[in-house]
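Asks: Okay, predicted coordinates and the sequence, questions at the end:
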Amino acid sequence: MKVVKGFLVAGLAAALLSGCGSNNNNSASESAAPASSAAASTAPAASAAADATTTASIVNQGDAFKTAVSESGTWIIAVLNDLTVDGEVTVAGEFHDKNDTSKDIYRKIALYAQDADHNVTAQYTLTVPKLTVKSENLRIQGGTVKGDVFVEANGFNLFNNATIDGNLTFANADVQKTAKIEGKVTGTTSAQ
């Protein structure tokens, strides 16, 4: 059973990484999203050639999520099931697209799975009392954040049918002006 789980995790990572290679414009067909287990089952051979520095953090537990979004975490955090995190969470640290310092500052929380053709196959809910954003250019893509989101950093992006089921508050009007909201907020959206 451990061998099967190992192949599944390696396959998920390989499928995820194979989708990370062509993200030049962060469009709606963005390929840095998690792959479904069906796509992952065809990808284990690719894992040997994957560049470990671009690995996403695939999280399925609250403590792992807190670590992944911390200053010592990763540039992309993929949640592949509904997840409840106890206590407030802070997204902190400066990260670059695909962990390449020659690329733009960028970070992403992916709340969905996709197949090999980048079709979204599932969306997930992250339940957290409060998510504070201190990482510049953070994108929440797909799925739902159930809880309040407080943004202190420039460039916040709610993308690809993502939902905040709560309030979205910006530290000030200048931070709010840099945000791009292409998703839904069920509560209020305001600046302090």
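Replies: Alright, I've got the coordinates.
Asks: C-alpha only now, for contacts and for neighbours.
Replies: Will do.
Asks: Check the offset of stretch 111-120 from the chain's centre.
Replies: Its chain's C-alpha centre and that of stretch 111-120 lie 13 Å apart, by CA atoms, centre = their mean, to the nearest Å.
Asks: hold the first one in mind and look at this next one:
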Amino acid sequence: MKKSKVIALLAVSTLSVGILAACSSSNSSSSSSKSTAASSSKAADTFTGATTPNKTFSALQNTFKSTGNWLGATGADMDATGQELTVDGTFVADGATGEAYVARKLAIYDQNSQHQVTAQYTLTVKDIVVKSPGFYISNGTVKGDVLVSALGFHAQNGKKTDGSVSQATIDGNLKFASQALLDAYNKLDATQKVVVTGTTSVDTSLAATTEVPMGAITVGTHGLVTWTFKGNGADTQSGATTGTVDASVLTKALGAKGAWLVATNGDVDASGKTISVDGIFLNEAGTVQRTLAMIAQDSNRNITKVYTLTVDKLIVNSPEFDFEGGNVKGDVYVGAKGSILSRPMTDVTGAAVQSKIDGNLYFATQDQLDTYKALPAAQQFLVTGSVAVKAAK
């Protein structure tokens, strides 16, 4: 089955993203739409390369340890009456850095080659303690309570072979550690919520909400996240808050030791130079993202000015890289682990403002190009040259 990225879910985080006029907390909805649309069919939830179904409950417990796997599956009914499953650690789904999203998945079902659900199973436990961000129950039933202390909890509901919905269910109670977590969950679309036979409530006796520090990360085996460094958000020497027109400052900010959010406050002339966007970053809401904002805005966040970055080449190696307004004069290359899109913005008249590339837009692989072309037109760039497959030299 096809699945939207759960970055969209973490975007309704209780953590505000208050970073500069161009990227204030109100833009969490923009980030959400960006991430959902960027999902490709290859982000479908197959078990290929991710895990094999766990045959015992102890194996399932190991899978969901902080050093386990982003995806755990039962493959059949599993009776662990009176026992507890703890889901801990921060993971990126499948380790696929070109389509990276923070997630832990409990798969309680089977499917065919068309990603249609062919069987739904039941996992019987005392409770599931959720400390991992982006945790979701997929298609089957948890018989027991689910206790949530992390952002992004939700359901994945697929389709059966007859076209009916395969509903994720909690045959028990759903409890959140804070009202903020419950409020975030309640904002989700009904299709992303779990059917609960008991009560859904706040239980302040649960563990405190898991904090996910922003910063640069590496994605290891089975999607395990470790931090290269923590920090470098809005208020860094990169000029992310006030913006910069210095090409050397911009180059550093977009590097692997830079910031997830970078802004310019005027045109930047890096004529004849190559600038690389490197590293995988978590933003202030704990989701994989890198943003370049090259605009000025009024108090209503309407664009009043658009700035241009002039380069020989802009090479994008970071996943989830988006333009929050602004143009590039030069060629843009998207590396094999990178991804790119233009975030929809409006000017003071309410008219759409689309980012432009006065040059060529190249992708390292055909799959990346196909994924990009599947985006809504508003999230693609206006390109004067070619949009094709070509690796940077």
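Replies: On my side now, so go ahead. Treat the numbers as computed from the prediction; the structure is a model and nothing was measured.
Asks: Got a TM-score for the pair?
Replies: Laid over one another, the chains give 0.72 as their TM-score (TM-score structural alignment, normalised by the length of the first structure), with 153 aligned residues with a CA RMSD of 2.3 Å.
Asks: And the contacts of stretch 167-174 of the first structure?
Replies: Contact partners of stretch 167-174 of the first structure, identified using CA atoms under 8 Å, 6 or more residues apart in numbering, comprise 147-152, 176, 185-192.
Asks: so stretch 104-124 of the first structure corresponds to what in the second structure?
Replies: Stretch 104-124 of the first structure corresponds to residues 101-121 of the second structure when matched by TM-score structural alignment.
Asks: and what of stretch 65-79 of the first structure?
Replies: Under TM-score structural alignment, the match for stretch 65-79 of the first structure in the second structure covers residues 60-74.
Asks: I'd like to know how many residues surround P129 of the first structure.
Replies: Neighbourhood size, P129 of the first structure [other CA atoms under 10 Å]: 17.
Asks: The residue sitting nearest the centre point of the first structure and A122 of the first structure: what is the separation?
Replies: Centroid check for the first structure by CA atoms, centre = their mean gives I109 as the closest residue, at 1.5 Å. Note on I109 of the first structure: its distance to A122 of the first structure, by CA to CA, to the nearest Å, is 15 Å.
Asks: Next: G11 of the first structure.
Replies: G11 of the first structure sits 18 Å away from A122 of the first structure, going by CA to CA.
Asks: okay, these two: which has more neighbours?
Replies: Using other CA under 10 Å, the more surrounded residue of G11 of the first structure and A122 is G11, with 25 against 16.
Asks: Any idea how far the lengthiest helix in the first structure is from the middle of the chain?
Replies: Counting by DSSP state H, the longest helix found in the first structure is helix 2-18. Distance, stretch centre to chain centre, for helix 2-18 of the first structure: 18 Å (CA atoms, centre = their mean).
Asks: what do you get for stretch 106-126 of the first structure?
Replies: On the basis of CA atoms, centre = their mean, stretch 106-126 of the first structure sits 8 Å off its chain's mean C-alpha point.
Asks: And it, end to end?
Replies: End-to-end distance of stretch 106-126 of the first structure (CA to CA): 20 Å.
Asks: Just the buried residues of that stretch, please?
Replies: The neighbour-count criterion (16 or more other CA atoms under 10 Å) identifies 106-116, 118, 120, 122-126 as the buried residues of stretch 106-126 of the first structure.
Asks: Verify the stated contact: N154 of the first structure with T178.
Replies: Yes. With contact defined as CA atoms under 8 Å, N154 of the first structure counts as touching T178 (5.6 Å).
Asks: Which one of the two is surrounded by more residues?
Replies: Comparing N154 of the first structure with T178 by other CA under 10 Å, the one with more neighbours is N154, at 20 against 14.
Asks: Over in the second structure, tell me which residue corresponds to that one.
Replies: Mapped onto the second structure by TM-score structural alignment, N154 of the first structure lines up with L151.
Asks: List the residues that contact the closest residue to its match other than its chain neighbours.
Replies: Take L151 of the second structure and drop its neighbours on the chain: the residue closest to it by CA to CA, 6 or more residues apart in numbering is P133, 5.0 Å away. Contact analysis of P133 of the second structure by CA under 8 Å, 6+ apart lists L10, G89, T90, V102, A103, R104, A150, L151, G152, F153, T210, V212.
Asks: Does P133 of the second structure belong to a helix, a strand or coil?
Replies: coil (DSSP: H, G, I helix; E, B strand; the rest coil).
Asks: Kindly provide the distance from it to A103 of the second structure.
Replies: 6 Å.
Asks: before we move on, what about T46 of the second structure?
Replies: Distance from T46 of the second structure to A103 of the second structure, by CA to CA: 14 Å.
Asks: How about A50 of the second structure?
Replies: According to CA to CA, A50 of the second structure and A103 of the second structure sit 13 Å apart.
Asks: overlap in contacts of the two?
Replies: By CA under 8 Å, 6+ apart, A50 of the second structure and A103 have these common neighbours: W70.
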